[in-house]
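Peer 1: sequence unknown, structure follows:
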C-alpha cells in the first residue's frame, strides 16, 4: 500500500471516517522522494532505535521500519491509533504509543530499549513531521531534557528552519538559533513545497537534521547565566546589548557596561551581531563578576 498516495489518504479517511484536525496541525506528506530523503539523511541502521513524533497514518513510520531495528511511533491523536495498527500491520518492529510527546519521558523509552532482538542498540534517531504550532517546544524539550538521542531529523515550517540555521548577522538569527546550535550541529536535508501535502498548508516546509553534540561548542561556567543573557539580548532586538542586559542576574546597567568593557565587546552592539562564542564570553564574565 502506497501510504503517501493522495488516493490512499482519501480511502483511509473514508474507511475510518477520519477527519483531519487543524488544531493538531495534521498535514500528510505525499512525495515519496522527500520520504526517502528523510530516511536516507537520518542515517538509520539495522541496530538503531527510531522514535517518530506524530506518525499520522504511518508514511514515515513504514519507511523507517524497513531499515531500522525498531521504531517507536508516538501519536497524540487517539483516532489515528486504529489506522496505524492497520496500515503498519505487516511490520513486527513497530511499537505505537498514544501519548503527548510533550508529556512523554523519552529517556525512559530509550532506557527500556537498550537492546533490539538481543543486539545492543547502536544509535537513537528521532524523526518526525512536526505540527507548525508546536515545533519549537518539542525541539527544546528534547534538547533541554538531555534526551540520549544521536540525531533529530524533522520537517517543520521553513521559516522556523531558517531561524534555527541562521548565523550571527542574519535577519533570521535569534535566541532559537543560539540555543539549538549550542546543543546541535545543524544540517539541511530538503526544502519541501506546500503542494506535496494533504491538506495543503499555507507555507512551505524544510527538513533539517540536528546532530546532538557530545561536546558543546563553548565552555560555560553556568548554562543558566548563558541562556539568560541570550533571552535578554534578543528579548527586545532593537535595543543595544547594554540596555537589553540591564538587570540580568541582578546586575545594574553600570555593572553590565563594566563587564562588557572588560572583555572588549562594544556595549552598543545588538544581540543579532553576537555569535555564540561572544555570548559565552559575556555569560562567563557576568558569572565571575557576580562572585566578586
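Peer 2: Looks like it arrived, so ask away. No experiment lies behind these values; they were computed from the predicted model shown. Numbering: from 1, shown residues only.
Peer 1: rest of the way, CA atoms for contacts and neighbours
Peer 2: Noted.
Peer 1: now the helices: where do they sit in the protein?
Peer 2: 6-15, 32-41, 59-65, 81-87, 106-111, 135-144, 158-165, 175-183, 223-235, 241-245, 253-262, 276-290 (DSSP state H).
Peer 1: Point to the residue nearest the middle of this protein.
Peer 2: Geometric centre of the chain, nearest residue: residue 139, 3.2 Å, by C-alpha atoms, centre = their mean.
Peer 1: ok, so what distance separates it from residue 161?
Peer 2: Distance, residue 139 to residue 161, by C-alpha to C-alpha, to the nearest Å: 11 Å.
Peer 1: again, but for residue 266
Peer 2: Distance from residue 266 to residue 161, by C-alpha to C-alpha: 30 Å.
Peer 1: So the two - more neighbours on which side?
Peer 2: Between residue 266 and residue 161, counting by other C-alpha atoms under 10 Å, residue 161 is the more crowded of the two (23 against 13).
Peer 1: Not counting sequence-adjacent ones, nearest residue to that one?
Peer 2: residue 206 (6.3 Å; C-alpha to C-alpha, 6 or more residues apart in numbering).
Peer 1: Pull the number of nearby residues for the one you found.
Peer 2: Residue 206 has 21 nearby residues by other C-alpha under 10 Å.
Peer 1: got a list of what it touches?
Peer 2: 155-158, 161, 188-192 (C-alpha atoms under 8 Å, 6 or more residues apart in numbering).
Peer 1: Buried ones only from the residues you listed, please, as a PyMOL command.
Peer 2: Buried residues within those, by 16 or more other C-alpha atoms under 10 Å, are selected in PyMOL with:
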select buried, resi 155+156+157+158+161+189+190+191+192
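Peer 1: In strands, which of the contacts of residue 206 appear?
Peer 2: Among the contacts of residue 206, the members falling in strands are 155-157, 188-192 (criterion: DSSP state E).
Peer 1: State the distance from the residue nearest to the centre of the chain to residue 165.
Peer 2: For residue 139, the distance to residue 165 - C-alpha to C-alpha - is 14 Å.
Peer 1: swap in residue 242?
Peer 2: 26 Å.
Peer 1: higher neighbour count, those two?
Peer 2: The neighbour count for residue 242 versus residue 165, taken as other C-alpha under 10 Å, is higher for residue 242 (24 against 21).
Peer 1: Just to check, the more buried one is in contact with residue 255?
Peer 2: No: using C-alpha atoms under 8 Å, residue 242 is not in contact with residue 255, being 9.7 Å away.
Peer 1: List the contacts of the closest residue to residue 85 other than its chain neighbours.
Peer 2: Excluding the flanking residues, the one nearest residue 85 by C-alpha to C-alpha, 6+ apart is residue 96, at 7.8 Å. Neighbouring residues of residue 96 by C-alpha under 8 Å, 6+ apart: 72-75, 81, 84-85.
Peer 1: Below is an additional structure, to be compared with the one above:
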C-alpha cells in the first residue's frame, strides 16, 4: 500500500496524488484544444509536466515561495514561466500572456478559491475556460439552480456557464483534507452575453440574500429599509410573488425587481 506523507498543509495546499483524477484533468484540457495554459497553484507539479508538454505557452502562478523556486529550477523552456504571486489579486492587464486565448487550470486552495475564480472571470482578459478543483460544497453552490439558488451561484453564473466533471474523494489528496472536492468546467460568457452592470446587480441581489430564509418581501424590506406594504405592492405589480424566498428567483426576476426598486 502506498503511504502518505501526511504533512501539514501550508497556504491551504492539498496535493492531488491520485493519477485517475490527474489524467481526467489533462484529458479535459486536451479536449478543449487551447494551448495557452495558465496553472494556478501548481504546487509540487502533480499535473504541471503534462500541461507543459501540451501547451504552446505555459504560465504557472505559485504563492508558496519554495515551491515557486523549485518549479523555476525544474522547467527551463522558453515557453514556460512561473510567477510568485497571489492569483486572487493578479492584474491580467500587466502580462502579455493574457492577450491570447487561454485556459485556466488549477487545484484551488479552499480558502481562496472564490476570490481567485471571481478575479479571473471578471477581468478584462479572462480565460475562455476554467478547469478547476474546489471544495464539493462550493462547487454545488456554483451549480445551484432554483428553488435552491445560492447567491454565490449568481456571482459565477452571470459570467460563466458551469458544468460538473466529477467529484473527487478526499483520499485522492495528500495531506488528506476534511472534505471532498469536485472538478468543474466553467466557460466564460462573451461580453454581449453578460447583463449590463453585473456587479451593481449582484450587490443588490446580495441584499436580497441577507436573510435568505425569510420571504423575499421581508428580506428586501429589512436590508433596503423600504416599507413592507409598499414593497409587497410593487412586487405583485411585476408578477413576483412576495412570499417567495431568494433561492426561488432566476436572474431575470432579480433584474425586474432591481429596475422597479431603484425608481422608488
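Peer 2: Now that the structure is in, tell me what you want to look at. What you see is a predicted model; the values in this text were computed from it and never measured.
Peer 1: quick one on the thing from earlier: export the contacts of residue 206 of structure 1 to TSV and append columns for distance to residue 14 of structure 1.
Peer 2: Listed next are these as TSV, based on distance: C-alpha to C-alpha, whole Å:
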residue	distance to residue 14 of structure 1
155	27
156	27
157	28
158	31
161	34
188	36
189	33
190	31
191	30
192	27
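Peer 1: end to end, how far does stretch 139-150 of structure 1 reach?
Peer 2: Per C-alpha to C-alpha, stretch 139-150 of structure 1 runs 14 Å from first to last residue.
Peer 1: and if you look at stretch 181-199 of structure 2?
Peer 2: 28 Å.
Peer 1: Also stretch 120-131 of structure 2?
Peer 2: Termini of stretch 120-131 of structure 2 sit 12 Å apart (C-alpha to C-alpha).
Peer 1: Return the residue of structure 1 aligned against residue 58 of structure 2.
Peer 2: By TM-score structural alignment, residue 58 of structure 2 lines up with residue 71 in structure 1.
Peer 1: now swap in residue 48 of structure 2 and tell me
Peer 2: Using TM-score structural alignment, residue 48 of structure 2 pairs with residue 61 in structure 1.
Peer 1: Not counting its neighbours along the chain, what's nearest its match?
Peer 2: Residue 61 of structure 1 sits nearest to residue 55 (C-alpha to C-alpha, 6+ apart), 6.2 Å away.
Peer 1: Tell me which residues touch that neighbour, please.
Peer 2: 61, 73-75, 128-129.
Peer 1: what do you get if the cut-off is 7 Å, keeping everything else the same?
Peer 2: 61, 73-75, 128 (C-alpha atoms under 7 Å, 6 or more residues apart in numbering).
Peer 1: Now intersect those with the strands, please.
Peer 2: Counting by DSSP E, the contacts of residue 55 of structure 1 place 73-74, 128 in strands.
Peer 1: What about these, which one has the most neighbours?
Peer 2: residue 73 (26 neighbours).
Peer 1: you'd agree that one is up against residue 97?
Peer 2: Yes: counting by C-alpha atoms under 7 Å, residue 73 of structure 1 does reach residue 97; the two are 6.1 Å apart.
Peer 1: what do we get in structure 2 for the residue nearest to residue 85 of structure 1?
Peer 2: Using TM-score structural alignment, residue 96 of structure 1 lines up with residue 82 in structure 2.
Peer 1: State the distance from that match to residue 178 of structure 2.
Peer 2: Where residue 178 of structure 2 is concerned, residue 82 of structure 2 sits at a distance of 29 Å (C-alpha to C-alpha).
Peer 1: now residue 100 of structure 2
Peer 2: 38 Å.
Peer 1: quick one: which of those two has more around it?
Peer 2: Per other C-alpha under 10 Å, whichever of residue 100 of structure 2 and residue 178 has more neighbours is residue 100, with 13 against 9.
Peer 1: Stretch 236-243 of structure 2: how far from the chain's middle?
Peer 2: 32 Å (C-alpha atoms, centre = their mean, to the nearest Å).
Peer 1: residues of it that come out buried?
Peer 2: Result for stretch 236-243 of structure 2 [16+ other C-alpha under 10 Å]: buried residues 240-242.
Peer 1: Just put the residues you listed in CSV and tack on distance to residue 2 of structure 2.
Peer 2: Formatted as CSV, these follow (distance: C-alpha to C-alpha, whole Å):
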residue, distance to residue 2 of structure 2
240, 57
241, 57
242, 57
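Peer 1: To which residue of structure 1 is residue 213 of structure 2 aligned?
Peer 2: That one, residue 213 of structure 2, aligns with residue 238 by TM-score structural alignment.
Peer 1: Please name the nearest non-neighbouring residue to its match.
Peer 2: residue 270 is the one closest to residue 238 of structure 1 (C-alpha to C-alpha, 6+ apart), at 7.1 Å.
Peer 1: Map the one you found across to structure 2 for me.
Peer 2: Checking TM-score structural alignment: residue 270 of structure 1 goes with residue 245.
Peer 1: for that match, what are its contacts?
Peer 2: Residue 245 of structure 2 touches 212-216, counting by C-alpha under 7 Å, 6+ apart.
Peer 1: which of those residues tops the neighbour count?
Peer 2: Result: residue 216 is most packed of those (other C-alpha under 10 Å), 26 neighbours.
Peer 1: For that one, give its distance to residue 206 of structure 2.
Peer 2: As judged by C-alpha to C-alpha, residue 216 of structure 2 and residue 206 of structure 2 stand 12 Å apart.
Peer 1: now the end-to-end length of stretch 35-50 of structure 2.
Peer 2: 12 Å.
Peer 1: Residue in structure 1 paired with residue 116 of structure 2?
Peer 2: Alignment note (TM-score structural alignment): residue 116 of structure 2 maps to residue 138 of structure 1.
Peer 1: Burial check on its match, number of neighbours?
Peer 2: Using other C-alpha under 10 Å: residue 138 of structure 1 sits among 14 other residues.
Peer 1: ok, now residue 290 of structure 1?
Peer 2: Residues near residue 290 of structure 1, counting by other C-alpha under 10 Å, number 12.
Peer 1: Please apply the same query to residue 175 of structure 1.
Peer 2: Count around residue 175 of structure 1 with other C-alpha under 10 Å applied: 21.
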